[in-house]
Each structure stands twice: as C-alpha cells, then as structure tokens.
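Enquirer: Sequence unavailable; structure follows:
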C-alpha cells in the first residue's frame, strides 16, 4: 500500500494513564515513523507515517488506548512530511515533551 502521514489528536482521559507509552509501543511495533506528545489542554497529539495499512491499524489502536484510558474522541487529519522534523534526531518515533 502507499505511504500515509496522519496527524491525530486524542481526547478523553488520556494523560496520566500510560497513553503515550501505549502509542509509542503501537507505532514502533508497526515500524512507523512519527511522534507522540501530551498537550496542556489534556489531549494527546501524534503523527504517524508509513504504509497506509499500518497507519490505519495504529489509529484504530488509538481509539481503544490502554485499559486505564477513556478515549472520547479521535481527530484524524492529513499530516505532512515537514511535521516529521519534530522527532528527536536519529529516532524513527519519538515521545516529545508536553506543549
């Protein structure tokens, strides 16, 4: 399948429940590129890049989250290659600081 880049924002009880670690594991296990971070408004933001089927699968996982999370909404938008520049140097997938 073709490559996809998706920018996702997850709302609900998604901070303080291991959500970023869950996303990091889900993305790395699918060999995706991108990043995840908390936002001060209580949401989690992520960028996923890679084969379309793998990106779709990780977004589906985001809709569930870890067992201690409660996902109320997932906003799924197109991303762009420049957004990958937010990753830590040398990493395929990064957990970034809160903004």
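Expert: Yep, that arrived. The structure displayed is predicted, hence computed values, not measured ones.
Enquirer: CA only for contacts and neighbour counts going forward, please
Expert: Will do.
Enquirer: Quick check: buried residues in the lengthiest strand in the chain?
Expert: Longest strand in the chain by number of residues (criterion: DSSP state E): strand 3-13. Across strand 3-13, burial judged by 16 or more other CA atoms under 10 Å covers 4-11, 13.
Enquirer: Stretch 50-66 now?
Expert: Quick answer for stretch 50-66 (16+ other CA under 10 Å): 50-51, 54-55, 58-59, 62-63, 65-66.
Enquirer: Structure two is appended below for comparative analysis:
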C-alpha cells in the first residue's frame, strides 16, 4: 500500500518532518517527508496497512508545538512505491 499525505496547519518550523521521520522509521515504513512551498508538509509512504494506520494517527496528532488543521490522503498505485527506500527527510540541510 502506498499513500500520499498533505498535512496543513502549523507544521513548518516545529520539527514536524523530524517527528514524521522518527514515527515512520520506528514503524519500518519506506518513503519520504518534505516541506512544501505552500507551508504544508508532504509525505509519501509505503508499508503494511497496520503501520500506515499508526502513521496516519501520528500525522493527525503531530509533535508538540504543531497544530494540525487537516490531513489530506490519497492512495497511490503500488508501482509508485517501488523505488522508495528507508524513510528519509527530503530537502533537509
């Protein structure tokens, strides 16, 4: 299963990408997280359904200091997850 999330709210400048990285890595998911130019956080992730359900709940909760207003979710075709490796933060310096 491959999912794409857009997280809206106060999600930049509060450690949200690092939070997602930790949660996804602990769940042994593959994929990436990055900030968007629109002030959102984007996540593409693949793994088993139970782990993805846990990550979804974490995205809705967010780390301390964040405020999640909305989580938009799309299911992608399986082939979109074929090249995903260990979970990483994209665009991190």
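Expert: That came through, no problem. Small disclaimer: the values here were computed from a predicted structure and weren't measured.
Enquirer: Can you list which of the buried residues of stretch 50-66 of structure 1 are found in strands?
Expert: Among these, the ones falling in strands (DSSP E) are 50-51.
Enquirer: Which one of the buried residues of stretch 50-66 of structure 1 is nearest to residue 77 of structure 1?
Expert: Taking CA to CA as the measure, residue 59 is the one of the buried residues of stretch 50-66 of structure 1 closest to residue 77 of structure 1, at 11.0 Å.
Enquirer: what's the counterpart of the closest one in structure 2?
Expert: Matched by TM-score structural alignment, residue 59 of structure 1 corresponds to residue 56 in structure 2.
Enquirer: what's the distance between its match and residue 92 of structure 2?
Expert: 22 Å (CA to CA, to the nearest Å).
Enquirer: contacting residues for residue 35 of structure 2?
Expert: By CA atoms under 8 Å, 6 or more residues apart in numbering, the residues touching residue 35 of structure 2 are 12, 17, 41-42, 91.
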